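Chemist: coordinates only, sequence not included:
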């Protein structure tokens, strides 16, 4: 039986129970496939508080990773999540004897960190010949990794990074009975510049929809600026800032959305699980056309739409959606919920493990 070692700097902790839950689910899928005794996890198991503790935890993690290479048999699979953080260990360990099947699993910003750093690119090139497989979350990122790291597209496979949790698949989370009398735009994300919430507020201020309300869930460095913007545009009474929301509360919040707005312009947006969760709650999605990874789940005119043209384009897209017949909105919401079947645990994690094993066995 094959053995697997999984390295990650993200893993749920007591203080951060939702931090890296997808890594834990991946680990569980591997244990189910290979047997619990054949899977070893090397991870930071606590949430660091302060810079010194973070340095200590990462130093400890690197040492444990280094030791795990030599404590496992030849031919073990080494799967590394967010590989940029582990390149120094791979370089120092001199993994040139093919002792492991090396799988680098990218999630988004980690690719950018490598290609934008001469130091990390040097380390990556030093171990590149030892990489057996690259795993990415979307077809868009598959092409990006192949192009930026100059590897054959055949060595890069797509495995969805996360599934729709059971809490989002609860069909009892129906729209309110007076849905026809209300129009709620929803946004859920960290409030950082590249998440582009300011464009949403600007567009919201231009809407000619008397019963519109905007709900913003999330926190971040831009919250005060966004609150000030809503005040300046005269829509603060129609915009609700919920702040950071516990994950277990999100389904009830998202089920109240008439439509979910996904305006992000982040170039490291490699998947967009939050949009899938909104769809699972019956909220069609209007996404920025720059979000190429959204093609994994957004079906135009079936569960949502794309927009372009900045503020004016988003405003037009929202007003066009609002003007749709009630029957069309119901059809969009109904089809939106089908993502629950497409992104359930087995299809994401069980099949993901099977796909990796199949690729390594070629």
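Modeler: Received the coordinates, thanks. Keep in mind that what you see is a predicted model, and the values were worked out from it rather than measured.
Chemist: rest of the way, CA atoms for contacts and neighbours
Modeler: Will do.
Chemist: May I see the buried residues of the helix or strand residue 359 falls within?
Modeler: Secondary structure assigned from DSSP states H and E places residue 359 in helix 351-360. By 16 or more other C-alpha atoms under 10 Å, the buried positions in helix 351-360 come out as 352, 353, 355, 356.
Chemist: try stretch 310-329
Modeler: 311, 314, 315, 316, 317, 318, 321, 322, 329.
Chemist: what's in contact with the lengthiest helix in the chain?
Modeler: What stands out as the longest helix in the chain, according to DSSP state H, is helix 51-71. Outside helix 51-71, the residues that touch it by C-alpha atoms under 8 Å, 6 or more residues apart in numbering are 5, 7, 9, 42, 43, 44, 48, 86, 89, 90, 93, 100.
Chemist: So what's the gap between it and the chain middle?
Modeler: Between the centre of helix 51-71 and the centre of its chain there are 25 Å (C-alpha atoms, centre = their mean, to the nearest Å).
Chemist: about what we covered before: tell me the helices and strands packed up against the helix holding residue 359.
Modeler: Applying 3 or more C-alpha pairs under 8 Å, 6 or more residues apart in numbering; DSSP states H and E, one finds that helix 351-360 contacts helix 21-34, strand 131-136.
Chemist: and the longest one with helix 351-360, angle?
Modeler: Read it as helix 21-34. Computed by axes from the mean of the first three to the mean of the last three C-alpha atoms, to 10 degrees, the angle separating helix 21-34 from helix 351-360 equals 60 degrees.
Chemist: same deal with the shortest one?
Modeler: With the same axes, to 10 degrees as the criterion, the two stretches strand 131-136 and helix 351-360 enclose an angle of 150 degrees.
Chemist: Included below, for side-by-side comparison, is a second structure:
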């Protein structure tokens, strides 16, 4: 099976996390025996002129590849920018089209994404398969547009040969260590996390906490300024970004992972599952696809999106747990992550795509 992959998101040396789920998709499909011909935009452009040049070249290559017809199906990651060439060339496309919706491409307050989704809506209604990262996000999108042939596949899943515990025991030695791994951008909740730590420092001074934040983004300077203003420089370590194979060491070095996203478009949240796969319970916003895998008190705790007081209370509640409760949370976290194994989910998706090619 030859797949023509179209995506405006793909990792680069400078942006190792950007579109990492697309790279994982390619790897998973190739391991199943597929040939993946990629037309992608690597990394984020600096400045609007660079971005414009990247998109012009991307659209040109899409037109050439789609027109050639030398593929068995077209797989598009994103229902907005990446799908537009398919919409424009739909009359000449004779092979199945699959669209993988990820988040803000379908649920967005941004004018551009919303406009592109409306332009591509008719294309989505004619697709042979529409893939969603989680059941919760699928239900949210289907409330606004009744897309045919929905299918859930968790954004490449978790490579459990990489993300796994190194010990069968779980314990906390003071100080308690908390981790955050995500982009430092609007809506990701880094500010909620830092403010929660400030609240704990002010009202629970006896609770010794250290935090590590891993991520790059447009708001790093604002984040560092907030850390300084709240007097938390001695409590928080910031690491700009790391390749994916370095992340397991970060997860295993912490006691709990915090995922405080405020985005309604949070369609899954692979970082939460990566932490769980390493045996680390999570505290996360009750929002989007996170609700597919986080169960209150079983493998972690919820917090209200954008509410630092509530997040602080969840962290304090976690810190008060006994060793038997912590070990149970850790064990349940690993069991939850097993359902998102990349190899098992790749087989399921590959079989669905094969059916389309045979039809």
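Modeler: Arrived safely, thanks for sending. Because the structure is predicted, anything quoted here is derived from the model rather than measured.
Chemist: Tabulate the buried residues of helix 351-360 of the first structure (CSV), appending distance to residue 131 of the first structure.
Modeler: Output for the buried residues of helix 351-360 of the first structure, formatted as CSV (distance: C-alpha to C-alpha, whole Å):
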residue, distance to residue 131 of the first structure
352, 18
353, 17
355, 17
356, 13
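Chemist: With respect to residue 339 of the first structure, which of those residues is nearest?
Modeler: residue 352 (16.9 Å; C-alpha to C-alpha).
Chemist: which residues does the closest one contact?
Modeler: Contacts of residue 352 of the first structure (C-alpha under 8 Å, 6+ apart): 159, 160.
Chemist: corresponding residue for it in the second structure?
Modeler: With TM-score structural alignment as the criterion, residue 352 of the first structure lines up with residue 349 in the second structure.
Chemist: quick one: the helices in the stretch 201-350 of the first structure?
Modeler: Applying DSSP state H, counting those that start in this stretch to the stretch 201-350 of the first structure gives helices spanning 223-232, 250-254, 273-280, 310-322, 326-336, 339-342, 345.
Chemist: Can you add distance to residue 72 of the first structure and give the ones you listed back as a markdown table?
Modeler: Below are these laid out as a markdown table (distance: least, C-alpha to C-alpha, whole Å):
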| stretch | distance to residue 72 of the first structure |
| --- | --- |
| helix 223-232 | 47 |
| helix 250-254 | 41 |
| helix 273-280 | 34 |
| helix 310-322 | 52 |
| helix 326-336 | 45 |
| helix 339-342 | 35 |
| helix 345 | 29 |
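Chemist: what's the closest of those helices to residue 14 of the first structure?
Modeler: Between the helices of the stretch 201-350 of the first structure, helix 250-254 lies closest to residue 14 of the first structure; by C-alpha to C-alpha that is 19.8 Å.
Chemist: Pull up the aligned stretch in the second structure for the closest one.
Modeler: Going by TM-score structural alignment: helix 250-254 of the first structure matches residues 247-251.
Chemist: just the helices and strands packed on helix 351-360 of the first structure: most buried one?
Modeler: Looking across those with neighbours counted as mean count of other C-alpha atoms under 10 Å, the highest average goes to strand 131-136: a mean of 22.
Chemist: moving C-terminal of that one, what's the next helix or strand?
Modeler: Following strand 131-136 of the first structure toward the C-terminus (DSSP H and E): helix 139-149.
Chemist: and the angle for that following helix with strand 131-136?
Modeler: Using the same axes, to 10 degrees, helix 139-149 of the first structure lies at 140 degrees relative to strand 131-136.
Chemist: So for helix 139-149 of the first structure, what gets flagged as buried?
Modeler: For helix 139-149 of the first structure, by 16+ other C-alpha under 10 Å, it's 139, 140, 141, 142, 143, 144, 145, 146.
Chemist: which one of the residues you listed is nearest residue 262 of the first structure?
Modeler: residue 140 (17.1 Å).
Chemist: what do we get in the second structure for the closest one?
Modeler: Structural alignment (TM-score structural alignment) places residue 140 of the first structure against residue 136 in the second structure.
Chemist: my guess is that match meets residue 292, correct?
Modeler: Yes - counting by C-alpha atoms under 8 Å, residue 136 of the second structure does reach residue 292; the two are 6.2 Å apart.
Chemist: could you list every residue that touches the residue mapped onto residue 283 of the second structure from the first structure?
Modeler: Matched to the first structure by TM-score structural alignment, residue 283 of the second structure sits across from residue 286. Taking C-alpha under 8 Å, 6+ apart, we find residue 286 of the first structure in contact with 259, 260, 261, 262, 263, 304, 305, 306, 307, 317, 318.
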